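Visitor: 3D, please:
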Amino acid sequence: MTSPVRIYGDTRSGNCLKVKWTADHLAIPYEWHDVDVLKGETRTEDFLAINPAGQVPCLERPDGRILAQSNAIIFHLARDSKLVPQDDFDQAKMLEWMFWEQYSHEPFIAVRRFRRAFLNLADDEINPDLMAKGRRALGVMEMRLLSRDFIVGDGLTLADIALVAYTRVADEGGFDLDEFLGVRAWIARVENELEIDPDEGRVNPLA
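Guide: A predicted model of the protein is given here:
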């Protein structure tokens, strides 16, 4: 891509930060267009003309075509890079974890974080299933990371980027990451690879 792509997103959203981090890591030029979800900016007539689903992130290519859904976008951006394994099985395994992230991880960890950190709900006002299922997801990751540094293969892939986005701020949803030491070490490893400031995207900066 020679001309900059446009990325529409909210920097408090892990799904949006996935796209930013992927583009930054691969030195892909882009124009960032901030869209404040909490102010209802995804529901304006202008934004709905870009993405009728009213969701961020979305990417606008130089040819005007629009792509939505964070994991589809990062796969599009990284398709010819080292972030996508060349081995067919490893590539499928990467996609497996990216699908799992959106179905069995983000709906619990990210949603509980949103309700606790953005809506300021007390723990007893939040569906307890979110904590139970979020802890289960972190446990699955912990088991995966017991004997490896990254989720798939020997190096950083899109699976790591997809999963680190909300895992790294899970504490803002009330999850105790000290119970998942393998996950904590992996977060630090991925943040280092992507050169992420540990406070980026957090509601409450680390002490």
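
Visitor: please make it C-alpha for all contacts and neighbour counts, starting now.
Guide: Will do.

Visitor: and the strands in this structure?
Guide: 5-9, 30-34, 58-60, 66-68 (DSSP state E).

Visitor: how about these, which one is nearest residue 124?
Guide: Of all these, it is strand 5-9 that lies closest to residue 124, at 30.8 Å by CA to CA.

Visitor: so which elements touch the closest one?
Guide: helix 14-25, strand 30-34, strand 58-60 (3 or more CA pairs under 8 Å, 6 or more residues apart in numbering; DSSP states H and E).

Visitor: structure for this one too, so we can compare:
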Amino acid sequence: MIVLYGMTDSGNCYKPRLLLAKLGIPFTHVEVSSHTGDTRKPEFVAKNPNAMVPLLELDDGRRIAESNAILLYLAEQTRFLPTDRYQRGLAYQWLFFEQYSHEPYIAVRKALLTFPERAKDATPERLAQTLERGNKALGVMNRRLAEAPFFAGDALSVADIALYAYTHDAEKGGFQIDAYPAVATWLKRVEADPGHVRIDWLPG
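Guide: The predicted model follows:
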């Protein structure tokens, strides 16, 4: 059985759990938390020298790190990765957007406000910057979702799973989702897709 190393409260770790649940693929979850220093312990660094989660370990011992890379691996030959070349390119586009223009602000601002160990970094300047750039990302998403039901077109894809992970609880970081009606509607659309599970879901 494959093993997913991750933190239950991490959006990046939620992404592969959500896709695995939708695909009905059995897996073992191993909690490895950066809050407690688990990701920096030698036994985990031996598995992932970058000392980060999530990390997917296959049946044969091979491993894949980085949340969106794991999504692409799992989505191969499923409905979550478009077969149309252009739509697949759009899915890749939004995966890069999520990691470069979305997660560093929306996820980081939530972490600054909710994780005690990050409080020292929650300077007024950092909070203002993450709020401004996070709202810019939500605005870009809102414009796209006013044109199409999902980021790669008419069907839910890995791009939606990646962007959902930190957007669905962005209000914990002080973002007003109601100000972006297309995003708010899209969140409900993603949640209505078969096999959806919440961020605190773990395999039984």
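
Visitor: quick TM-score on the pair, please.
Guide: Overlay of the two chains. TM-score (TM-score structural alignment, normalised by the length of structure 2): 0.92; 197 aligned residues with a CA RMSD of 1.7 Å.

Visitor: how close does the most centrally placed residue in structure 1 get to residue 86 of structure 1?
Guide: In structure 1, the centroid-proximal residue (CA atoms, centre = their mean) is residue 165; its distance is 3.4 Å. Residue 165 of structure 1 sits 24 Å away from residue 86 of structure 1, going by CA to CA, to the nearest Å.

Visitor: neighbours of residue 97 of structure 2, how many?
Guide: Residues lying near residue 97 of structure 2 (other CA atoms under 10 Å) number 18.

Visitor: could I get the strands of structure 1 in a markdown table, plus columns for distance to residue 193 of structure 1 and mean neighbour count?
Guide: Listed next are the strands of structure 1 as a markdown table, based on distance: least, CA to CA, whole Å; neighbours: other CA atoms under 10 Å:
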| stretch | distance to residue 193 of structure 1 | mean neighbour count |
| --- | --- | --- |
| strand 5-9 | 22 | 23 |
| strand 30-34 | 20 | 15 |
| strand 58-60 | 24 | 24 |
| strand 66-68 | 25 | 17 |
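
Visitor: hang on, the earlier thing: out of the helices and strands packed on strand 5-9 of structure 1, which comes closest to residue 142 of structure 1?
Guide: Comparing the helices and strands packed on strand 5-9 of structure 1 under CA to CA, the one sitting nearest is helix 14-25, at 20.0 Å.

Visitor: mean deviation of that closest one from structure 2?
Guide: Superposed on structure 2, helix 14-25 of structure 1 shows a mean distance to its aligned partners of 0.5 Å (mean CA distance after the TM-score superposition for structure 1).

Visitor: ok, and what's touching that helix?
Guide: 7, 9-11, 29-30, 56-57, 70, 73-74, 77-78, 161-162, 165-166, 194, 196, 201 (CA atoms under 8 Å, 6 or more residues apart in numbering).

Visitor: out of those residues, which are buried?
Guide: 7, 9-11, 30, 56-57, 70, 73-74, 77-78, 161-162, 165-166, 194, 201 (16 or more other CA atoms under 10 Å).

Visitor: now check structure 1 for the residue matching residue 99 of structure 2.
Guide: Residue 99 of structure 2 maps onto residue 102 in structure 1 when the alignment is built from TM-score structural alignment.

Visitor: correction: residue 5 of structure 2
Guide: If you follow residue 5 of structure 2 across to structure 1 using TM-score structural alignment, you land on residue 8.

Visitor: not counting residues beside it along the chain, what's closest to its match?
Guide: Leaving aside its chain neighbours, residue 8 of structure 1 sits nearest to residue 33 (4.7 Å; criterion: CA to CA, 6 or more residues apart in numbering).

Visitor: and the aligned residue in structure 2 for that neighbour, how far from residue 150 of structure 2?
Guide: Correspondence of residue 33 of structure 1 to structure 2, assessed by TM-score structural alignment: residue 30. Computed as CA to CA, the residue 30 of structure 2 to residue 150 of structure 2 distance reads 31 Å.

Visitor: over to residue 106 of structure 2?
Guide: As judged by CA to CA, residue 106 of structure 2 and residue 150 of structure 2 stand 20 Å apart.

Visitor: okay, those two: which has more neighbours?
Guide: The neighbour comparison of residue 106 of structure 2 against residue 150 (other CA under 10 Å) goes to residue 106, with 28 against 21.

Visitor: surely the more buried one and residue 170 touch.
Guide: Yes: Residue 106 of structure 2 is within contact range of residue 170, at 6.3 Å (criterion: CA atoms under 8 Å).

Visitor: in structure 2, what range does the longest helix seen in structure 1 match?
Guide: In structure 1, assigned by DSSP state H, the helix with the most residues is helix 128-145. Mapped onto structure 2 using TM-score structural alignment, helix 128-145 of structure 1 covers residues 128-145.

Visitor: distance from the chain centre to the matching stretch, please.
Guide: With CA atoms, centre = their mean, to the nearest Å as the basis, stretch 128-145 of structure 2 stands 16 Å off its chain's centre.

Visitor: give me the neighbour count for the closest residue in space to residue 135 of structure 2 that isn't next to it in sequence.
Guide: For residue 135 of structure 2, ignoring the flanking residues on the chain, the nearest one in space by CA to CA, 6+ apart is residue 175 at 7.2 Å. By the measure other CA under 10 Å, the count of residues near residue 175 of structure 2 is 20.

Visitor: and if you look at residue 79 of structure 2?
Guide: Residue 79 of structure 2: 13 neighbours (other CA under 10 Å).

Visitor: so it touches residue 157, yeah?
Guide: Yes: using CA under 8 Å, residue 79 of structure 2 is in contact with residue 157, at 7.2 Å.
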